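A.B. asks: Give me a 3D structure for the following:
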Amino acid sequence: MKYKIGDTITSTITGIQSYGVFVALDKQTQGLIHISECKHGYVTNLEDMVQIGDEVEAKIIDIDEYTQKISLSLRATEHLPIPANIKPKRHRRRRYTPQIGFETLSKMMPTWIAEAQQDEQIRIAEMSDR
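C.D. replies: Below you'll find the model as predicted:
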C-alpha cells in the first residue's frame, strides 16, 4: 500500500452519507471522512459543507491492517486560531474548615456516657433477677 498514516493528500468527494463523506484517493482506493472528523465543532449537515466532486485536502489518520480501509480527517488539516488575549484562570484559595469537629463530640460525650451507664444498670438488674 502506498499510503501511510499522517500523509496529507488531495482527494475527490464521491459520496455523502449521514455519518461521513466518501473520497477517492486514486482510481482504486477509497476512504472515509467520518462526520466527527469533518471540522472542529458540531456538524449538522454535511451537504452544506461539501458537495460531490469537490476536491479536499485531508490527512490519513488510520488504516485498518486487515480490511485496508482508510480513515481520513479534514479537521486535522485545519489550524485553529489561538486568541491573543487569553487570561490565565485565577484560582482562589479556600481554607478547608470542617463542619463537624471535636466540639460536637465533647457536647455529646456526657449523653453517651449516661446512656451506657443506664444500659449497664439494666443488664445488672436483669442478671440479678435470674
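
A.B. asks: make it CA atoms for all contacts and neighbour counts henceforth
C.D. replies: Fine.

A.B. asks: isn't L46 right up against G20?
C.D. replies: Yes - using CA atoms under 8 Å, L46 is in contact with G20, at 7.5 Å.

A.B. asks: list the residues that contact both of these two?
C.D. replies: Residues touching both L46 and G20 (CA atoms under 8 Å, 6 or more residues apart in numbering): I35.

A.B. asks: got the buried residues for stretch 57-72?
C.D. replies: Buried residues in stretch 57-72, counted by 16 or more other CA atoms under 10 Å: 57-61, 63, 70-72.

A.B. asks: Can you list the neighbours in contact with that stretch?
C.D. replies: With CA under 8 Å, 6+ apart, stretch 57-72 has contacts from 4-11, 30-34, 37, 73-77.

A.B. asks: Now find how far off-centre that stretch is within its chain.
C.D. replies: Centre-to-centre, stretch 57-72 and its host chain are 23 Å apart (CA atoms, centre = their mean, to the nearest Å).

A.B. asks: start to end distance for that stretch?
C.D. replies: Separation of the first and last residues of stretch 57-72 by CA to CA, to the nearest Å is 10 Å.

A.B. asks: go on, stretch 44-59?
C.D. replies: 22 Å.

A.B. asks: Sequence B follows; please return its structure for comparison with A:
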Amino acid sequence: MSIEVGSIVKGVVTGITKFGAFVELDGGESGLVHISEVADAYVKDVNNYLKLNEEINVKVISIGKDGKIGLSIKQLSEANKKTKFTQAPKKSFDDMMSDFLKESTEKQQDLRRSLDKKSGNIR
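C.D. replies: As a prediction, this is how the structure comes out:
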C-alpha cells in the first residue's frame, strides 16, 4: 500500500507516550500521531483519548525524508465536520464555569425574592 500525504488510512495504536501515539498502518508501516494532532481540545494525557490495540482512522499529514510518517486524528475530524455538519463551537471550561455562576446567582436572587415576599420582607 502506497502512503501519500493527505490520504486517510486505518491503523492500530501500538504505543502511547507523553508526546503522542504510535500507529501501525495497513501495510506494516508505522507513524506518529503527535499529542497536538490527537483532538480538537487540549490533550493533557493521550491515554484519555486512545487505547493500545485500538483500531483508528488517521490522516497522513507528512512523510519526512527519513521516512517518518506524521499522522493526525484532529485533521481527520475537522474534514468530517466540514463535510458532514457544522457543529457549534465548544465552550472552554472557564466560559462554562462563568455561565454556571451567573445562572446560579440569578436563581439564588429569585429564591430570596420569593422567600421575602412570603415572609412580608419585600425588597
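
A.B. asks: Go through the contacts of stretch 57-72 of the first structure and flag which are in strands.
C.D. replies: Using DSSP state E, the subset of the contacts of stretch 57-72 of the first structure located in strands is 8-11, 30-34, 73.

A.B. asks: closest to E103 of the first structure among those?
C.D. replies: Nearest to E103 of the first structure out of those is H34 (CA to CA; 61.0 Å).

A.B. asks: Is that closest one in contact with G20, as I believe?
C.D. replies: Yes - contact criterion CA under 8 Å: H34 of the first structure and G20 qualify, at 4.2 Å.

A.B. asks: The residue most central in space within the second structure: what secondary structure?
C.D. replies: Nearest residue to the geometric centre of the second structure (CA atoms, centre = their mean): A39, 3.3 Å. Look at A39 of the second structure: counting by DSSP: H, G, I helix; E, B strand; the rest coil, its state is coil.

A.B. asks: for the one 3 residues further on, same thing?
C.D. replies: The local conformation at Y42 of the second structure, judged by three-state DSSP, is coil.

A.B. asks: And the furthest pair within the buried residues of stretch 57-72 of the first structure?
C.D. replies: Maximum distance among those (CA to CA): 17.2 Å, for E57 and I63.

A.B. asks: ranges for the helices of the first structure?
C.D. replies: For the first structure, applying DSSP state H gives helices covering 102-129.

A.B. asks: Where is the longest helix in the second structure?
C.D. replies: The longest helix of the second structure (DSSP H) is helix 93-119.

A.B. asks: Which residue range of the first structure does it align onto?
C.D. replies: The counterpart of helix 93-119 of the second structure in the first structure, using TM-score structural alignment, is absent.

A.B. asks: which helices and strands sit right next to that helix?
C.D. replies: Helices and strands touching helix 93-119 of the second structure, by 3 or more CA pairs under 8 Å, 6 or more residues apart in numbering; DSSP states H and E: there are none.

A.B. asks: before we move on, back to that, what's the closest of the ones in strands among the contacts of stretch 57-72 of the first structure to A114 of the first structure?
C.D. replies: H34 (71.8 Å).

A.B. asks: and the closest one, what is it in contact with?
C.D. replies: Residues near H34 of the first structure by CA under 8 Å, 6+ apart: 19-21, 71-73.

A.B. asks: repeat for Q17 of the first structure
C.D. replies: Counted by CA under 8 Å, 6+ apart, Q17 of the first structure has contacts L46.

A.B. asks: again, only this time at 10 Å
C.D. replies: The contact partners of Q17 of the first structure, by CA atoms under 10 Å, 6 or more residues apart in numbering, come to 34-35, 45-47.
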